[in-house]
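Colleague: Quick check, what structure comes out for this input:
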Amino acid sequence: MSLTKQFLEKGKGIIATIEKQEPVIQEVAELFARSILNGRMVHLFGSGHSRIMVEEMWPRYGSFPGFNPIVELSLSFHNLVVGANGQRQAMFLENVPGLAARILRNFDTDERDTALVISSSGCNVVPIEMAEEFQKRNIKVVALVSKLHLEGSSSKKSDGKKLTDFADYTLDTGAPLGDAMIYLNGLDSPVAPGSTLGGVLLINSIKAEVASILHKNGKSPKVLSSGKIVGEQRAIDLFESAYDEHAHLMAKLYENIGRHQ
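Modeller: Prediction:
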């Protein structure tokens, strides 16, 4: 079997894993939709490559307002790899205790908010503490992890707790321990990771379910759309109105900052 076919077969396994989680996906969608219907937001956080899933949710074509993408560049800016702003620093910083609390200090959250925290291993300090901080604020947390990778890894948090210890719901990408899925003859380290594939499937399944719930409840989402589908003017109108709605929602996270500290 060719390597491409091997990867695609592994991908089919990931799809099957996601499919089995449909009941949880629907519960999570209900939770997130409730926040948006209440005029609040779903906070999204992921360090490292988990940032991909944050930006997959919002903003991009086929997505809509209601999500607060918390992308901390010091934890997720990989382009330079080495030197200033390099990957070594990012990997060090994602295990610095207390950083999650400093990040969340910038937002006036509400118990009606919800949160999605993404971490393949679920063992790095900042994502774990981010979920912990959300729960301290009585905010429901959904963890998106790779279950086999999490179970086979040790937490870097001093008390040994993992991301799932601070989650109300857990979703599994279906990726294997170590993430990479393809072995080559004579090479001891596998290539071609699978967590992004599973993560994107989960994100977009949730997105579709949330959109349906909003639409059924009289709050049709302002979806960022291509002019090739909805017409150029309609696409422009949606773009402007969606970004305006996002700005208004974000304003709520800043207007009372520090007054309840």
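Colleague: going forward, measure contacts and count neighbours with C-alpha atoms only.
Modeller: OK.
Colleague: residue contacts, residue 27?
Modeller: With contact set as CA atoms under 8 Å, 6 or more residues apart in numbering, residue 27 has no partners.
Colleague: Which positions in stretch 189-201 come out as buried?
Modeller: For stretch 189-201, the neighbour count (16 or more other CA atoms under 10 Å) marks 194, 195, 196, 197, 198, 199, 200, 201 as buried.
Colleague: I have a second one here; can you model it like the first so I can compare?
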Amino acid sequence: MPTPSAAEFAAAAHAAIDRVSKEQAEGVVGAAELIVAALAADGIVQAFGTGHSEALAMEIAGRAGGLVPSNRIALRDVVLYGGRPLEALAGPELERGTDSAALLYELAAPHPADVFVLASNSGVNGCVVELARLAKENGHPLIAITSAEHTARVEPKHPSGLRLRDLADVALDNGAPYGDAVLPMSGGGRACGISSITAALLAQQIVAEVIARIEAAGGVPPVYLSANIPGGDEHNRVLEARYAGRIRRTA
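Modeller: This next block holds a predicted model:
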């Protein structure tokens, strides 16, 4: 059996992108429609993911070409803003348990019209499921991005027995296999995770559909320019001022 190669991973990534784009097209439209409705009602997008799924939140919130009315929730917020000790970030307990979700929700201080986009490849860790539960309990639309194959094969860590996708208004499958890695190794096991690539794809497809709908209705989408081009900072500051106190842009 050959060992993994760059070419093999490129082929696997292309195949995953093609499959996810085709199979999740309807869900992407549904997610975009939820976001457009939230923005029209003066809501913003609250994005959250733990571990490598935080990359999804970074695709949604605060990047060039993305929507300005977006906020990235992160596990470290409980330390940066919530008064928890730095030691709280050590180990996997914060992600797997449920006790930080209420504080994260409180710190985000969501507007009633805000929409939540939550990502978790496994879709079973306690924190993300509890945050999803709180979002739904408080009337927020919820978009979930997870691996359908992986989440079906692992036990939920939330005491309710629920998975992230069980709570979502729109659940998108990132197409990652069980365990995430896609390339077999000669000595056994697999390497090279795919979920970050397909989750980023879904995030940007959603943004594209949101922008298309705002423009079709005659609006001007509130989209970031790169801060590294002339006029970018000025453009972005004007748009961010509309959402002062509602969006955080930490390093």
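Colleague: rewinding a little: of the buried residues of stretch 189-201 of the first structure, which pair is most distant in space?
Modeller: 194 and 201 (11.1 Å; CA to CA).
Colleague: what touches both of those two?
Modeller: By CA under 8 Å, 6+ apart, no residue touches both residue 194 of the first structure and residue 201.
Colleague: Looks to me like residue 206 of the second structure is in a helix.
Modeller: Yes - with DSSP: H, G, I helix; E, B strand; the rest coil as the criterion, residue 206 of the second structure is located in a helix.
Colleague: was I right about it contacting residue 26?
Modeller: No - using CA atoms under 8 Å, residue 206 of the second structure is not in contact with residue 26; the gap is 10.7 Å.
Colleague: ok now stretch 210-224 of the second structure, how far from the chain's centre?
Modeller: 21 Å (CA atoms, centre = their mean, to the nearest Å).
Colleague: again with stretch 11-24 of the second structure
Modeller: When C-alpha coordinates are averaged (CA atoms, centre = their mean), stretch 11-24 of the second structure and its chain have centres 18 Å apart.
Colleague: Just give me the neighbour total for residue 1 of the first structure.
Modeller: Neighbour count for residue 1 of the first structure, taken as other CA atoms under 10 Å: 5.
Colleague: OK, contacts around the closest residue to residue 138 of the second structure other than its chain neighbours?
Modeller: In this structure, residue 138 of the second structure finds its nearest non-sequential neighbour in residue 112, 7.7 Å apart by CA to CA, 6 or more residues apart in numbering. Residues in contact with residue 112 of the second structure, defined by CA under 8 Å, 6+ apart, are 43, 138, 139, 140.
Colleague: Quick check: which element contains the third one?
Modeller: Read that as residue 139 of the second structure. Assigned by DSSP states H and E, residue 139 of the second structure belongs to no helix or strand.
Colleague: which one of residue 206 and residue 26 of the second structure has more residues nearby?
Modeller: Higher neighbour count among residue 206 of the second structure and residue 26: residue 206, with 22 against 12, using other CA under 10 Å.
Colleague: all strands in the stretch 101-250 of the first structure, in order from the N-terminus.
Modeller: 114-118, 140-145, 169-172, 180-182, 191-193 (DSSP state E, counting those that start in this stretch).
Colleague: about what we covered before: export the contacts of residue 112 of the second structure to TSV and append columns for distance to residue 147 of the second structure.
Modeller: Shown next, in TSV, are these (distance: CA to CA, whole Å):
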residue	distance to residue 147 of the second structure
43	27
138	25
139	25
140	22
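Colleague: Out of those residues, which end up buried?
Modeller: 43, 140.
Colleague: can you tell me which two in the contacts of residue 112 of the second structure are farthest apart?
Modeller: Applying CA to CA across those, the maximum distance is between 43 and 138, 13.8 Å.
Colleague: corresponding residue for residue 38 of the second structure in the first structure?
Modeller: Mapped onto the first structure by TM-score structural alignment, residue 38 of the second structure lines up with residue 35.
Colleague: So that match: helix, strand or coil?
Modeller: Per three-state DSSP, residue 35 of the first structure ends up helix.
Colleague: For it, grab the count of nearby residues.
Modeller: Residue 35 of the first structure: 20 neighbours (other CA under 10 Å).
Colleague: just to revisit the earlier point, for residue 215 of the second structure, state which of the contacts of residue 112 of the second structure is nearest.
Modeller: Nearest member of the contacts of residue 112 of the second structure to residue 215 of the second structure, counting by CA to CA, is residue 43, at 17.8 Å.
Colleague: what about the closest one, distance to residue 68 of the second structure?
Modeller: Between residue 43 of the second structure and residue 68 of the second structure the computed distance is 11 Å (CA to CA, to the nearest Å).
Colleague: where along the stretch 51-200 of the second structure do the helices fall?
Modeller: In the stretch 51-200 of the second structure, the helices defined using DSSP state H, counting those that start in this stretch lie at 54-60, 77-80, 93-96, 101-108, 126-137, 148-152, 164-167, 195-216.
Colleague: got the angle for the fifth one vs strand 115-119?
Modeller: Going by axes from the mean of the first three to the mean of the last three CA atoms, to 10 degrees, helix 126-137 of the second structure is angled at 160 degrees with respect to strand 115-119.
Colleague: Can you mark which positions in helix 126-137 of the second structure are buried?
Modeller: 126, 127, 128, 129, 130, 131, 132, 133, 135, 136.
Colleague: From what I see, the first one and residue 92 are in contact.
Modeller: No - with contact defined as CA under 8 Å, residue 126 of the second structure and residue 92 do not form a contacting pair (10.9 Å).
Colleague: dump the residue contacts of residue 109 of the second structure.
Modeller: So residue 109 of the second structure contacts residue 246 (CA under 8 Å, 6+ apart).
Colleague: please redo it, this time with the cut-off set to 10 Å
Modeller: Contact analysis of residue 109 of the second structure by CA atoms under 10 Å, 6 or more residues apart in numbering lists 46, 103, 245, 246, 247.
Colleague: Quick one: which of these is the most crowded by neighbours?
Modeller: Counting by other CA under 10 Å, top hit in the contacts of residue 109 of the second structure: residue 46 with 27 neighbours.
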